[in-house]
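Colleague: The sequence and its predicted three-dimensional model are supplied below.
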Amino acid sequence: MEETATGVVLCDDGLARPAWAATDPLLRRYYDTEWGMPVRGEQAVYERICLEGFQAGLSWATILRKRPAFREAFAGFHVDTVAAFTDEDVERLMANPRIVRNRAKIRAAITNARATAALRAEGGLSDFVWSFQPAATPAPRTIGEVPTTSPESVALARALRRRGFAFVGPTTMFALMEAIGMVDTHLVGSHRRGSSGIWT
């Protein structure tokens, strides 16, 4: 493997990937098959918001490796089930070594489930989040040009916080927007650029 002039790594299969997706097989598979592909639906978007929140301050590899355990611990991220979690559930989750045991993040996942249920009166979480899709996507030519926030991620974070969500800062929400296909930050010329079908 070798790093190219744009900052991506030319992998042994001949494809260029960002450094974070170049070596770990799990991250490579996630990058090649999931990251940046459209995600819609209440439960799916809620799960992504939770996992992005848990990732804050940690590597995405850590979260991805723990994703099956997160899904088991949080009832498949079924919104109404998590919304009904109690203090006893918080303690159960804090005792689970297979997930990230951060009390504030665990409570945020429960808080966000309740806020997600409340958003049904406004058309639901998925449509709400996607309403902040920008008119144009970034077109970075190098890794250094990939943004970490946008006016839309700032606005989305603010709007979600007003509706009771937690751990939804502008950087976290931009990462969400990248992950679910709302923006395409694959480098121009990358084999993954435009793979979502949303941006050409």
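Modeller: Looks like it arrived, so ask away. Numbers count the residues shown, from 1 in each chain.
Colleague: For the rest of this, base every contact and every neighbour count on C-alpha atoms.
Modeller: Will do.
Colleague: Can you say which helix or strand has residue 165 in it?
Modeller: Residue 165 is part of no helix or strand when elements are defined by DSSP states H and E.
Colleague: How many residues are close by it?
Modeller: Look at residue 165: counted by other CA atoms under 10 Å, it has 22 neighbours.
Colleague: What residues of the longest helix along the chain count as buried?
Modeller: Counting residues, the longest helix found in the chain (DSSP state H) is helix 103-118. By neighbour count with 16 or more other CA atoms under 10 Å, helix 103-118 contains the buried residues 105, 106, 107, 108, 109, 110, 111, 112, 113, 114, 115, 116.
Colleague: Skip the chain neighbours and tell me the closest residue to the fifth one.
Modeller: What sits nearest to residue 109 in space, not counting adjacent residues and going by CA to CA, 6 or more residues apart in numbering, is residue 50, at 5.6 Å.
Colleague: could you measure that neighbour against residue 176, distance?
Modeller: 10 Å (CA to CA, to the nearest Å).
Colleague: first to last residue in stretch 16-26, what's the distance?
Modeller: 16 Å.
Colleague: try this one side by side with the last:
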Amino acid sequence: MQTVEPFTRIYQRACERKGGALALEALLSNCASAEDIAVIPDNLLLGELTKKVFQSGFVWRVVRQKWPGFCDVFFDFNIEKILLMSDEMLEEKARDVRIIRNANKVFTVRHNALMIHDLALEHGSFARFIANWPTENIIGLWAYLKQHGARLGGNTGPYALRAIGKDTFILSSDVEAYLRATKVFDGGINSKRSLAQIQQQFNVWQQQSNRSLQQISQIIAFSVGDNYVGMLQ
């Protein structure tokens, strides 16, 4: 596989692997509208960022199981209350058995609350800032979260955006392998040059398919790798 395929070919291969078009479509998920994202309370968005930070490099299931404890410990992620927390209070929270006791990640809650607070002052809400960001430059939003937030680099920021409904592709291992094999990029996957090349190609596929970035990346993942759901082997 040496050249980039038109999206119709990728889609056809995904259909073959998943047992047909109907089976494939049933596996795809939809992103939210900008209007729906814009009205999400900022405390819920901080919660999603925090969840993805704690899930990074950890067992996601355990974080989900402990999530009610996280909400109790961090006041349902009330931005104003969290910004008033001192280092000593955060250190105490990091010892609370109701959450995953990782002090470095606990401190990100206040850091990301401050980012959200500052953006809310400028844009009316963090949700509105996210909703209005153009998806044709979604990597720019990734970069912003990485630069101004805490522990939101790599796939953590994109996974958080996906969780709140923002249209974004995810550079999963399957997607990365396909993009590298077809020479969409040839450097480090997180370099500015590589991400720009990947964004450009996703924009082309979006024009070809009229689908969301989210569904395009899902279809790519389903078109490669050992995932023959719904097929006789």
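Modeller: All right, it came through fine. Note that this is a predicted model, so its numbers are computed, not measured.
Colleague: Return the distance of the most centrally placed residue in the first structure relative to residue 97 of the first structure.
Modeller: Nearest to the geometric centre of the first structure sits residue 176, at 3.7 Å (CA atoms, centre = their mean). For residue 176 of the first structure, the distance to residue 97 of the first structure equals 25 Å [CA to CA].
Colleague: Kindly report the same for residue 28 of the first structure.
Modeller: 25 Å.
Colleague: These two: which has the busier surroundings?
Modeller: More neighbours surround residue 28 than the other of residue 28 of the first structure and residue 97, with 18 against 9 (other CA under 10 Å).
Colleague: Would you mark the buried spots in the one helix or strand that one maps to?
Modeller: In this structure, residue 28 of the first structure sits in helix 25-33 according to DSSP H and E. For helix 25-33 of the first structure, a neighbour-count test (16+ other CA under 10 Å) marks 27, 28, 31, 32 as buried.
Colleague: And for stretch 179-187 of the first structure?
Modeller: 179, 180, 181, 182, 183, 184, 185, 186, 187.
Colleague: Identify the farthest-apart pair in the residues you listed.
Modeller: 180 and 187 (16.5 Å; CA to CA).
Colleague: Which members of the buried residues of stretch 179-187 of the first structure occur in helices, if any?
Modeller: With helices defined by DSSP H, the entries of these inside them are residue 179.
Colleague: Tabulate the buried residues of stretch 179-187 of the first structure (JSON lines), appending distance to residue 130 of the first structure.
Modeller: Putting those into JSON lines (distance: CA to CA, whole Å) gives the following:
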{"residue": "179", "distance to residue 130 of the first structure": "12"}
{"residue": "180", "distance to residue 130 of the first structure": "9"}
{"residue": "181", "distance to residue 130 of the first structure": "10"}
{"residue": "182", "distance to residue 130 of the first structure": "7"}
{"residue": "183", "distance to residue 130 of the first structure": "10"}
{"residue": "184", "distance to residue 130 of the first structure": "14"}
{"residue": "185", "distance to residue 130 of the first structure": "17"}
{"residue": "186", "distance to residue 130 of the first structure": "19"}
{"residue": "187", "distance to residue 130 of the first structure": "22"}
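Colleague: ok, so of the buried residues of stretch 179-187 of the first structure, who is nearest residue 2 of the first structure?
Modeller: Nearest member of those to residue 2 of the first structure, counting by CA to CA, is residue 187, at 16.7 Å.
Colleague: average gap between the longest helix of the first structure and the second structure?
Modeller: Compared with the second structure after the fit, helix 103-118 of the first structure shows a mean deviation of 1.1 Å (mean CA distance after the TM-score superposition for the first structure).
Colleague: So what touches the following helix or strand past that helix?
Modeller: Going down the chain from helix 103-118 of the first structure, the next helix or strand is helix 125-130, by DSSP H and E. Helix 125-130 of the first structure is contacted by residues 40, 41, 42, 45, 46, 116, 119, 122, 156, 182 when judged by CA atoms under 8 Å, 6 or more residues apart in numbering.
Colleague: who's in contact with the first one?
Modeller: Under the criterion of CA under 8 Å, 6+ apart, the contact partners of residue 40 of the first structure comprise 126, 180.
Colleague: Which strand or helix spans it?
Modeller: In this structure, residue 40 of the first structure sits in neither a helix nor a strand according to DSSP H and E.
Colleague: What's the separation between it and residue 128 of the first structure?
Modeller: Look at residue 40 of the first structure and residue 128 of the first structure: by CA to CA, they are 11 Å apart.
Colleague: now do the fifth one
Modeller: For residue 46 of the first structure, the distance to residue 128 of the first structure under the criterion CA to CA works out to 12 Å.
Colleague: more neighbours, those two?
Modeller: Taking neighbours as other CA under 10 Å, residue 46 of the first structure and residue 128 compare with residue 46 leading, 21 against 17.
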